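A.B. asks: Predicted model and sequence below, questions to follow.
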Amino acid sequence: MQSIRSQIFKIYFRARNSRLPLDRPIPDQRQTMDRRGQQLLPMADGMLASPVDAFGVPSEWIDLHNTQSDRAFLYLHGGGYSLGSCQSHRGFVSHIAKACRCRTLLPEYRLAPEYVFPAGLLDARAAYRFLLAQGYSHDRIVVGGESSGGGLTLALLQTLRDEGLPMPAGAVLLSPWTDLLGTGHSVHSLARRDPWLRPAGIPILANRYRGSTPTDHPLVSPLYADLKGLPPLLIHAGNDEILRDDSTRLEARARAAGVEVTAKIWMGMWHAFHAFYPWAPEAEQAHSEIGEWVAKTIETESQSNLERANDSISRRSNRLRSAQLGSAPQSRAPATEGSSRLDYQPDQRRLSRLAAGR
């Protein structure tokens, strides 16, 4: 049951007509989102933000003061692919980072309409490779984001899988926007209950982002993607948001593809309600559950990789022992079998082109 405090918040949002003014100039929309984000949620106690260049992508490290962590979180902010920044999300992400006890990278990926698909995805990919180059093991990294940041997270996972790059331990998807066609039943059935989003905004934001790419392209609308081989997913959505069915359908498709999914629909809650921590009790509970899931998922994945590595070492030792005894050697295992970490040098030419294109 929804808390009394959250019910009051929702009534207030409706009375104030809190939806973003998508009919205004885009710079005005961005300023509004930045201002709201800064006013809503300041930095968490003990957390610091410091600028960093993540392979050409302006970013911020969000982490605990004087604390080192071997766990990293790549957080991709929401904003319909055309809004949002470190200013709008710094405070919110600091609370997520604190709950997860992860050093968190918040990149300012390129936004539409100035930079259409796949510019933002290339920046997300560069930010992930930056984490690997910083020495973070892939099984100690989680990725995630809210709204369009959740959709971008799913596009990034597909890209990493298809390119054979090491996958993160898991992904956190908060009210993810996965269907830019807007075909979910909830888009219209919940229009009057959603205090933040309106159905008319979906095609506006989708067309800004996709450029000439079809809207149902799997990297634009991940709901239509092949989800096999993705890491464990945590999905949260509000029961009163028009994008609710983007989450419920994603959950069904991911499970059908053999992906491990933990999903929760929060009764009475709105789109990306997690940003209202600690004002909404549900947001506070959600942050706690996210932190617990991240800790469990990272430890499980790290242990699984360690067991695979030990098993690989054991098999190689057996082959060597057989060879020493004069036995015929067994077929050679793939070089990547049992690897818990990938060591490589970044593609400097591609990164230079990416930086020059910003």
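C.D. replies: That came in fine, so what should we check first?
A.B. asks: Please make it C-alpha for all contacts and neighbour counts, starting now.
C.D. replies: Fine.
A.B. asks: Tell me where the stretch 51-200 of the chain has strands.
C.D. replies: Ranges of strands in the stretch 51-200 of the chain, per DSSP state E, counting those that start in this stretch, are 57-64, 72-76, 103-107, 141-146, 170-174.
A.B. asks: Just the buried positions in the host helix or strand of S50, please.
C.D. replies: Assessed by DSSP states H and E, S50 sits inside strand 47-54. For strand 47-54, the neighbour count (16 or more other CA atoms under 10 Å) marks M47, L48, A49, A54 as buried.
A.B. asks: Likewise for stretch 184-203?
C.D. replies: In stretch 184-203, counting by 16+ other CA under 10 Å, buried: 184, 186-188, 190-191, 193-199, 201-202.
A.B. asks: Could I get the full set of helices for the stretch 251-358 of the chain?
C.D. replies: 281-324, 348-356 (DSSP state H, counting those that start in this stretch).
A.B. asks: Pipe these into CSV and attach mean neighbour count per row.
C.D. replies: Output for these, formatted as CSV (neighbours: other CA atoms under 10 Å):
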stretch, mean neighbour count
helix 281-324, 16
helix 348-356, 13
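A.B. asks: Let's have those in a markdown table, adding distance to L165.
C.D. replies: Listed next are those as a markdown table, based on distance: least, CA to CA, whole Å:
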| stretch | distance to L165 |
| --- | --- |
| helix 281-324 | 15 |
| helix 348-356 | 16 |
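A.B. asks: re the thing from before, put together JSON lines for the strands of the stretch 51-200 of the chain, with mean neighbour count and distance to W270 on each row.
C.D. replies: Below are the strands of the stretch 51-200 of the chain laid out as JSON lines (neighbours: other CA atoms under 10 Å; distance: least, CA to CA, whole Å):
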{"stretch": "strand 57-64", "mean neighbour count": "22", "distance to W270": "26"}
{"stretch": "strand 72-76", "mean neighbour count": "28", "distance to W270": "20"}
{"stretch": "strand 103-107", "mean neighbour count": "27", "distance to W270": "23"}
{"stretch": "strand 141-146", "mean neighbour count": "27", "distance to W270": "12"}
{"stretch": "strand 170-174", "mean neighbour count": "27", "distance to W270": "11"}
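A.B. asks: want to compare, so here's the second one:
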Amino acid sequence: MASKQSQRLITSYKGLLAELDASPDMPLNEVRALFEHMGDVTAEPGSIDYAEVEAGGVPAMWVVPKGSAQDRVLLCAHGGGYCFGSMYTHRKLYGHCAKMIGCRALIVHYGRTPEHPHPGPVNDMAKAYRWLLDQGIRPNHIALIGDSAGGGLAVTTLLRLREQGLPMPAATMPLSPWLDMEGGGGSFESNQQKDVLVAHEMLLEMAKTFLGENGNRRDPLANPLHGDLRGLPPAYIQVGGDETLLDDSRGLAEALQRADVEVKLDVFPDMQHVFQFLAGVAPEADEAIAKLAAWVRPRLAL
């Protein structure tokens, strides 16, 4: 049974949707301002310094826990349907992850749609990764992580890096990843009454904005379920059991297994989309982040 504390995320998501329903013609800048409160449910991790930087021409934020390894980096892709969210909304979430792992994190503020449609976000992530290499960070000392749309980027970025002939990072950790631009997963039906945030119609509209009206819904750089995943680094996928996007995670795990890539999938019962936002608040989120850290630390030689 879900903890009492986990209900805070449901309350937050319902409140966000209620404000959007009350103002269906809300301008994009105001919608984005609403989404800037996504991280309000996350506890302040503490003992962390933050600094904004240009990472290969892309805005980003360094998250530096006190006493952390300076030569190990968590490269982070925030969620928000490629349209919302920012390095600010996810500052505390990835602060908890970096602090638990014991390394620095770099949250990439990639260009969002509709101003920067596909392949803008994945290109920005690749630029940030190349910038880390140029700073002297070894590829096997970098791990990717992302949530929702950022979880998709935690995989598609690997495919872009391979195209560019860059070395692979040590690992990737997609959280509640959004991958299937066609929304074909059966969990959209089985979990539609449980997931309070992600609805099928909403997701298809976001895909249209991201890819364009006639964009390729099976482009591997947007939907890696249709890509060649051979040779990718180990992956650890986390997803909530009540998510409509549950089958995206299952499908990714199966595709990685077929490609002979090491993969771990954890489904957390009764949890909502990106429940890790409740870091420092709900035990399920803290448990999930502790598992991420235990899994990735040896891969980063920490």
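C.D. replies: Noted; the coordinates are in hand. Keep in mind that what you see is a predicted model, and the values were worked out from it rather than measured.
A.B. asks: quick revisit: for Y115 of structure 1, which of the helices of the stretch 251-358 of structure 1 is the nearest?
C.D. replies: helix 348-356 (12.1 Å; CA to CA).
A.B. asks: what range in structure 2 matches that closest one?
C.D. replies: The alignment of helix 348-356 of structure 1 onto structure 2 (TM-score structural alignment) finds no residues at all.
A.B. asks: related to what we said a few turns ago, for the strands of the stretch 51-200 of structure 1, which one sits closest to R5 of structure 1?
C.D. replies: Taking these one by one with CA to CA, strand 170-174 is closest: 20.8 Å.
A.B. asks: list the contacts for the residue nearest to the spatial centre of structure 1?
C.D. replies: With distances taken as CA atoms, centre = their mean, G144 lies nearest the centre of structure 1, 1.8 Å away. By CA atoms under 8 Å, 6 or more residues apart in numbering, G144 of structure 1 lies in contact with F73, L74, Y75, L76, G150, T153, A171, V172, L173, L174.
A.B. asks: how big is the offset of the strand holding S50 of structure 1 relative to structure 2?
C.D. replies: Superposed on structure 2, strand 47-54 of structure 1 shows a mean distance of 0.7 Å to its aligned residues (mean CA distance after the TM-score superposition for structure 1).
A.B. asks: How far does stretch 272-279 of structure 1 sit from its chain's centre?
C.D. replies: Using CA atoms, centre = their mean, to the nearest Å, the mean C-alpha position of stretch 272-279 of structure 1 is found 17 Å from that of the whole chain.
A.B. asks: what do you get for stretch 25-37 of structure 1?
C.D. replies: 22 Å.
A.B. asks: Okay, buried residues for it please.
C.D. replies: Neighbour-count burial for stretch 25-37 of structure 1 flags Q29, R30, Q31, T32, M33, D34, G37 (criterion: 16+ other CA under 10 Å).
A.B. asks: What's the local residue count around the equivalent of D270 of structure 2 over in structure 1?
C.D. replies: Taking TM-score structural alignment, the alignment pairs D270 of structure 2 with G268 from structure 1. Using other CA atoms under 10 Å, G268 of structure 1 has 18 other residues around it.
A.B. asks: And for the one 10 residues further on?
C.D. replies: Counted by other CA under 10 Å, the residues lying close to P278 of structure 1 total 14.
A.B. asks: circling back to that earlier point, tabulate the strands of the stretch 51-200 of structure 1 (CSV), appending distance to L306 of structure 1.
C.D. replies: Listed next are these as CSV, based on distance: least, CA to CA, whole Å:
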stretch, distance to L306 of structure 1
strand 57-64, 27
strand 72-76, 19
strand 103-107, 22
strand 141-146, 15
strand 170-174, 17
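A.B. asks: E251 of structure 1 is nearest to which of those strands?
C.D. replies: strand 170-174 (10.7 Å).
A.B. asks: and the closest one, how far from structure 2 on average?
C.D. replies: Mean for strand 170-174 of structure 1 is 0.4 Å (mean CA distance after the TM-score superposition for structure 1).
A.B. asks: Where do the strands of the stretch 201-302 of structure 2 begin and end?
C.D. replies: Using DSSP E, counting those that start in this stretch, strands in the stretch 201-302 of structure 2 cover 235-240, 263-268.
A.B. asks: what's the most buried one of these?
C.D. replies: Neighbour counts (mean count of other CA atoms under 10 Å) averaged over each of those peak at strand 235-240, with a mean of 25.
A.B. asks: any idea what A283 of structure 1 aligns with in structure 2?
C.D. replies: Using TM-score structural alignment, A283 of structure 1 pairs with A285 in structure 2.
A.B. asks: residues touching its match, list them.
C.D. replies: A285 of structure 2 touches F275, Q276, F277, L278, A279, counting by CA under 8 Å, 6+ apart.
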